[in-house]
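Peer 1: no letters, just coordinates:
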């Protein structure tokens, strides 16, 4: 732990200002935050999130890693595509196109949670030579996953649209704090502002395309990959959508449980999460 403290102290002296840019990927304007220097490290957010969700993590990692954090299509400051293919092969291709647009020509660290992990892991199993290390946070990539109650509603045409229309900034923020009390209220309010009409439409598109059955075969490819590629899983055990037992199923060499945290680890425990990630990436180097 002392070495991590020294690293954190050095962070203040080595801070690199974040740079924001907009890239065109598949004719979509994609906002990317680029901060730090070192091994390229791609951080992929979840549904109803944005690059800002990772800010508490990247401000700690940026001293030793180049943190590349996009707003995924339809979320945050990125454009909403008119017809986005949410199949696993296309999610993988989109991430590869994004990495190409960023000009990255070396293996990267991949950090993904929620739907961001779905994008990232689909890419990793199809482009293993481009992956250095993998970090997975509270995500599904398994064919036997049972959707949570809200997702089951969202997957139904018309019913899903009506249910989404009932989500407001105020009730979303209250729900976040209720299920994850360690999220600071101001962070919950900031997150709630990301629940835009475009984000709701993209959320429905993802939920409806990614039936659990689509992960047949992909889950085996992932375990083949993690059997030889350094992988860490960090898991908020109080997640109401995915049980903590799923953390053990990715074949990761290291699993870190956060017993009192919920789904939004980057917001709930950014310092400890960054500490675990940095230590793992250093040991794997």
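Peer 2: The structure has been received and is ready for your questions. All figures in this text were calculated on a predicted structure; none of them were measured in a lab.

Peer 1: from here on, contacts and neighbour counts on C-alpha atoms
Peer 2: Will do.

Peer 1: which outside residues touch stretch 84-93?
Peer 2: 118-124, 126, 205-206, 209-210, 214 (C-alpha atoms under 8 Å, 6 or more residues apart in numbering).

Peer 1: may I see the PyMOL selection of the buried members of these?
Peer 2: Selecting the buried subset of the contacts of stretch 84-93 in PyMOL, with 16 or more other C-alpha atoms under 10 Å as the burial test, is done by:
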select buried, resi 118+119+120+121+122+123+124+126+205+206+210
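
Peer 1: so where do the strands sit in the stretch 51-200 of the chain?
Peer 2: With DSSP state E, counting those that start in this stretch, the ranges of strands along the stretch 51-200 of the chain come out as 65-70, 108-113, 131-137.

Peer 1: ok, now how distant is the closest residue to residue 11 other than its chain neighbours from residue 9?
Peer 2: Leaving aside its chain neighbours, residue 11 sits nearest to residue 63 (5.2 Å; criterion: C-alpha to C-alpha, 6 or more residues apart in numbering). Relative to residue 9, residue 63 is positioned 10 Å away (criterion: C-alpha to C-alpha, to the nearest Å).

Peer 1: looking at the two, which is more packed in?
Peer 2: When neighbours are counted by other C-alpha atoms under 10 Å, residue 63 and residue 9 differ, and residue 63 comes out ahead with 22 against 12.

Peer 1: thought the more buried one was touching residue 10?
Peer 2: Yes: using C-alpha atoms under 8 Å, residue 63 and residue 10 qualify as a contacting pair, with a distance of 7.5 Å.

Peer 1: where does the closest residue to residue 257 other than its chain neighbours land in three-state SS?
Peer 2: Among residues not flanking residue 257 along the chain, residue 235 sits closest, at 5.0 Å (C-alpha to C-alpha, 6+ apart). Secondary structure of residue 235, reduced to three states by DSSP: H, G, I helix; E, B strand; the rest coil: strand.

Peer 1: hang on, residue 235 packs against residue 256?
Peer 2: Yes: if you go by C-alpha under 8 Å, residue 235 and residue 256 touch, sitting 6.3 Å apart.

Peer 1: more neighbours: the two, which one.
Peer 2: For residue 235 against residue 256, the residue with the higher neighbour count under other C-alpha under 10 Å is residue 235, and the figures read 30 against 17.

Peer 1: before we go on, here's another structure to hold up against the first:
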């Protein structure tokens, strides 16, 4: 018994010691709102207040409105190249979802995909867009198709890029169980998840980008820094942990009734959401087209923006037979 108590005591002290070392080496306080705003708020940026949220959005171009919805751990910056490439043909609207980017945390602590879908329809109403097209990546793909389920008559075209929702019933669970160590390993760990609000090593962001990009040469220091800065934006880390505890049903089976023309775009080398999920979306959506990219991973609109933007424009401009 004494040996067991001694072993437990040493284990507890060892754990405390490791935590203290991590705090000393990797502790990082939140980045003040003003600091990130100075770096990432552009001339196209504006804030729109909806339901206690101060949403950071960017509108660019002229033409039919296209709403762009980013994925988990990301921000509207993932659509930068698309917004430039589509500016001649469409009015693009990108938005930082609550808990992401310059929008920051939601005062009511609501972050699931159902909440996001309802919130974005309120944003569209405030911007006076009655009829839109929607594109969403990863978690943003699930938000996009939930918007289509809510108001199908208002959505003319739907684009899903490496969308979540096809594997399981809950929207923020692990994307792929067979993944090696990733940020999801920490988010789903009962101890380390709590530490992530104060210990967030920058190397995690480099590692995550290496997992979502197929071509690692396209990962720049500036890109890593941007992802790091915006995750450390005041309140975003705490919001991220709350978001992963708020799981709404994916409603994947309801996609069978969506008649909206849909384009499924997928990077073949996606290590977070396998390409097999693209075929599941294609099989359930009644009016879908599937495009697989052999030179991209989880964020094809960011990794191969010219190629994917071209395909998106062709799809959005195409008339139904």
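Peer 2: Yep, that arrived. What you see is a predicted model, and the numbers here were worked out from it, not measured in a lab.

Peer 1: what's the TM-score here?
Peer 2: Once superposed, the chains reach a TM-score of 0.83 (TM-score structural alignment, normalised by the length of the first structure), with 262 aligned residues with a C-alpha RMSD of 2.4 Å.

Peer 1: next SSE after the lengthiest helix in the second structure?
Peer 2: Ranked by residue count and defined by DSSP state H, the top helix of the second structure is helix 2-26. Next helix or strand after helix 2-26 of the second structure toward the C-terminus (DSSP states H and E): helix 33-40.

Peer 1: where does the following helix or strand past that next one end up in the first structure?
Peer 2: Scanning forward in sequence from helix 33-40 of the second structure by DSSP H and E, the next helix or strand is strand 45-50. Correspondence between strand 45-50 of the second structure and the first structure is established over residues 20-25, with TM-score structural alignment as the criterion.

Peer 1: buried ones in the matching stretch?
Peer 2: 22, 23, 25.

Peer 1: mind putting those residues into JSON lines with distance to residue 185 of the first structure?
Peer 2: Listed next are the buried residues of stretch 20-25 of the first structure as JSON lines, based on distance: C-alpha to C-alpha, whole Å:
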{"residue": "22", "distance to residue 185 of the first structure": "30"}
{"residue": "23", "distance to residue 185 of the first structure": "32"}
{"residue": "25", "distance to residue 185 of the first structure": "34"}
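
Peer 1: which of those sits closest to residue 261 of the first structure?
Peer 2: Checking those against residue 261 of the first structure with C-alpha to C-alpha, the nearest one is residue 22 at 33.0 Å.

Peer 1: picking that back up, would you mind measuring from the counterpart of the residue nearest to residue 257 of the first structure in the second structure to residue 290 of the second structure?
Peer 2: Matched by TM-score structural alignment, residue 235 of the first structure corresponds to residue 266 in the second structure. If you measure residue 266 of the second structure against residue 290 of the second structure using C-alpha to C-alpha, the figure is 8 Å.

Peer 1: residues that sit against both of those two, list them.
Peer 2: Shared between the contact lists of residue 266 of the second structure and residue 290 (criterion: C-alpha under 8 Å, 6+ apart) are residues residue 278.

Peer 1: quick one: the helices in the first structure, in order.
Peer 2: In the first structure, the segments counted as helices under DSSP H are 2-13, 55-61, 88-101, 115-126, 149-154, 159-165, 169-179, 185-192, 197-209, 218-226, 265-268, 270-284.

Peer 1: between those helices, which one is closest to residue 240 of the first structure.
Peer 2: That would be helix 169-179 among the helices of the first structure, by C-alpha to C-alpha, at 7.5 Å.

Peer 1: quick one: the closest one to the second structure mean distance?
Peer 2: Aligned to the second structure and superposed, helix 169-179 of the first structure gives a mean residue distance of 3.3 Å (mean C-alpha distance after the TM-score superposition for the first structure).

Peer 1: residues touching the residue nearest the centre of the second structure, list them.
Peer 2: The residue lying closest to the centre of the second structure (C-alpha atoms, centre = their mean) is residue 71, at 1.1 Å. When contacts are counted by C-alpha under 8 Å, 6+ apart, residue 71 of the second structure touches 136, 137, 138, 139, 140, 141.

Peer 1: the fifth one pairs with which position in the first structure?
Peer 2: Aligned against the first structure by TM-score structural alignment, residue 140 of the second structure finds its counterpart in residue 116.

Peer 1: of all the strands of the stretch 51-200 of the first structure, which one is nearest residue 270 of the first structure?
Peer 2: Ranking these by distance to residue 270 of the first structure, with C-alpha to C-alpha as the measure, places strand 131-137 first at 12.2 Å.

Peer 1: for stretch 126-140 of the first structure, list every residue counted as buried.
Peer 2: By neighbour count, with 16+ other C-alpha under 10 Å as the criterion, the buried positions of stretch 126-140 of the first structure are 126, 130, 131, 132, 133, 134, 135, 136, 137, 138, 139, 140.

Peer 1: please apply the same query to stretch 63-75 of the second structure.
Peer 2: For stretch 63-75 of the second structure, burial by neighbour count (16+ other C-alpha under 10 Å) applies to 65, 66, 67, 68, 69, 70, 71, 72, 73, 74, 75.

Peer 1: pull the most distant pair out of these.
Peer 2: The largest distance within those, taken as C-alpha to C-alpha, falls between 65 and 73 and amounts to 24.8 Å.

Peer 1: what about residue 238 of the first structure, neighbour count?
Peer 2: Counted with other C-alpha under 10 Å, residues neighbouring residue 238 of the first structure total 17.
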